[in-house]
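>>> With the input below, show me the fold.
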Amino acid sequence: MINIQTFFLSGSMALGAMMALPGVATADVQNIVLVHGGNVDGSTWREVYDRLIARDFHVTITQLPMTSVEDDVAAVQRSLNIQDGPVLLVGHSYGGVVITEAGIDPDVKGLVYVTAFQPAIGESGGDLLASVASDFTPDKLTVTDDGFFLVNDDAFVSLAGNGLSEEEALFVARSQAWANADNLAHKVVSVAWDDKPSWMTVAAEDLLISPELQRRMAERAGSTVIEIKNGHMLPMTSPDEVAEVIAQAAEAVE
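Got it, this is the predicted structure:
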């Protein structure tokens, strides 16, 4: 198990002034697979899902077991296998690690990182977190003897939940799923963004994955960058803006 000094979380983001427009989607890529972050589940995507299906996209949300990165990649692969045609793959927070590897599937035509890790080959989420100072320290976690962890309620509300109401942030904190701490030490072995177009929505007020780190990862990957002024849980705090970025990416890929 890794030293819990390096760890991650899940969450969300915020964008600029882009608002989702009603109507039928005109993108060549109609299939969108959404991947949630660590310690949460697919329900964090509900508001984004509603906006995308209103534009006639076919949207699948993958539930990650979070028992290992390999298990999580396999879960996304199952979702990819049932799609009819090309896919846009979207990951939030820790989900960025997962889509970076799962995105090598030939049906994936582009990737969207939502306040997410965007690792290079040989990097882990823990490596990336350790590269920039953060208030998200080991004392904010509850870790079990078998190596799984949760974020303590007060830390989740203040660090992940900025932008949510206190009641909503506390509910998400108390409905967390246990995540394997070893996921943070997983060294990425394949990088889909190396030869596929990618987008990064930077959460300008993120207290978990620093905006500086998000920008740095996106720059080296050549990603299109969109900044949203909100905290880590962008799919919940800024669903209009996140859905618009995803829709525009689906319209741009070939």
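>>> only C-alpha atoms for contact and neighbour calcs from this point on.
Will do.
>>> which residues of the stretch 1-150 of the chain fall in helices?
46-53, 69-81, 95-102, 125-130 (DSSP state H, counting those that start in this stretch).
>>> And those helices: which comes nearest His232?
Ranking these by proximity to His232 (CA to CA) places helix 95-102 first, at 12.9 Å.
>>> Does anything pack onto the closest one? Which helices or strands?
Here helix 95-102 touches helix 69-81, strand 87-92, strand 108-114, going by 3 or more CA pairs under 8 Å, 6 or more residues apart in numbering; DSSP states H and E.
>>> Please identify the buried residues of the first one?
When burial is assessed from 16 or more other CA atoms under 10 Å, helix 69-81 yields the following buried residues: Val69, Asp72, Val73, Ala74, Ala75, Val76, Gln77, Leu80.
>>> Could you also give me the structure for this second sequence? I'd like to compare it with the first:
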Amino acid sequence: MDPLILFVHGANHDGWCWTPVLERLDRLGVAGRAVDLPLTSFEDDTAAVREAVREAARSRPVVLVAHSYGGLPVTAGGQEADRLVFVAARMPLAGESPAARTPRWGHPEFRAAWHTDDDGAVILRPQAREVLYSHSPPNVAELAAQRWRPMRSRVPEAPITDPAWTSLPCTYVVCTKDRTVRVDAQRECAAHATESVEIDCDHSPFFSAPGRLTAILADQAMRAARADRA
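This is a model prediction of the structure:
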């Protein structure tokens, strides 16, 4: 069977954000599907990723793509995929506390653009739109902001055992105009990946550089198909 590209979104978003890339993959004849994380806890998010990968992998190779926070549940639950792609995403090392790394991860501009509600949910402030989508089409950025979700998941304190990326081919995509995640922090992750590529875009390349991102992912699908035939 042809490979499936399985997409995992980041904090406060949903699978809809991958629509521009999914549309372009359709034109290339590449199958894609987006996971909606529950955002109720890190454990729930990891379980959602694990189940989605397990279901897809029964019948075809899976290229698992993570954006931003999505790198954590992908690292914890993506072991049954065939290839991994991290897009400005967290990619914790074995033995490393993801929460301990947070001060060196997020850009101060983004940390000022969210708050925690009375019930413990993280809510994005209006200024987060410019931080997340600074080079994205304004109409798309406005629609995305209307779809932001409260988030109760937390970055885990405990290290992730058996990080999926340590045993699978892994590509890291660095977003060089990112105002949400520090670019140097992304490059530190990229140094541990099998390979890396840099895109001159904001934190949301599915909006600001969908063509370039699609080309990278289509190539990953082609590699997964070749490995499956070998």
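>>> picking up where we left off before, now render the helices of the stretch 1-150 of the first structure as TSV, adding distance to Ala185 of the first structure.
Output for the helices of the stretch 1-150 of the first structure, formatted as TSV (distance: least, CA to CA, whole Å):
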stretch	distance to Ala185 of the first structure
helix 46-53	29
helix 69-81	10
helix 95-102	11
helix 125-130	6
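>>> Among the buried residues of helix 69-81 of the first structure, which one sits closest to Asn183 of the first structure?
Closest approach to Asn183 of the first structure among the buried residues of helix 69-81 of the first structure (CA to CA): Val69, at 5.6 Å.
>>> That closest one pairs with which position in the second structure?
Aligning on TM-score structural alignment places Val69 of the first structure opposite Phe42 in the second structure.
>>> can you tell me which residues contact that match?
By CA atoms under 8 Å, 6 or more residues apart in numbering, the residues touching Phe42 of the second structure are Pro73, Ser153, Arg154, Val155, Pro156.
>>> returning to what we had before: wait, which of the helices of the stretch 1-150 of the first structure is closest to Phe117 of the first structure?
Closest to Phe117 of the first structure of the helices of the stretch 1-150 of the first structure is helix 95-102 (CA to CA; 4.8 Å).
>>> ok, now how distant is the residue of the first structure most remote from its centre from Arg46 of the first structure?
Ranked by distance from the centre of the first structure (CA atoms, centre = their mean), the top residue is Asp145, with 27.0 Å. With the distance defined as CA to CA, to the nearest Å, Asp145 of the first structure ends up 33 Å from Arg46 of the first structure.
>>> what are the ranges of the strands in the second structure?
Assigned by DSSP state E, the strands in the second structure fall at 4-8, 31-35, 62-67, 83-87, 114-116, 122-124, 170-175, 195-199.
>>> how far apart are the fourth one and its match in the first structure?
Superposed on the first structure, strand 83-87 of the second structure shows a mean distance of 0.6 Å to its aligned residues (mean CA distance after the TM-score superposition for the first structure).
>>> could you check the angle strand 62-67 makes with that strand?
Calculated by axes from the mean of the first three to the mean of the last three CA atoms, to 10 degrees, strand 83-87 of the second structure forms an angle of 10 degrees with strand 62-67.
>>> what separates strand 83-87 of the second structure from the chain centre, distance-wise?
Taking CA atoms, centre = their mean, to the nearest Å, one finds strand 83-87 of the second structure lying 8 Å from the centre of the chain it belongs to.
>>> residue in the second structure matching Val151 of the first structure?
Aligned partner of Val151 of the first structure by TM-score structural alignment: Leu124.
>>> hang on, isn't that match packed against Trp148?
Yes. Judged on CA atoms under 8 Å, Leu124 of the second structure makes contact with Trp148 at a distance of 7.4 Å.
>>> Show me whatever sits in contact with both of those two.
Common contacts of Leu124 of the second structure and Trp148, defined by CA under 8 Å, 6+ apart, comprise Asn12.
>>> Settle it for me: which of these two has more neighbours?
The residue with more neighbours, out of Leu124 of the second structure and Trp148, is Leu124; 22 against 16, by other CA atoms under 10 Å.
>>> wait, what's in contact with the most centrally placed residue in the second structure?
In the second structure, the C-alpha nearest the mean C-alpha coordinate belongs to His67, at 1.4 Å (CA atoms, centre = their mean). Residues near His67 of the second structure by CA under 8 Å, 6+ apart: Val8, His9, Gly10, Phe86, Val87, Ala88, Ala89.
>>> can you check Phe149 of the first structure too?
Listed by CA under 8 Å, 6+ apart, the contact partners of Phe149 of the first structure are Leu141, Thr142, Val143, Trp178, Ala179, Asn180, Ala181.
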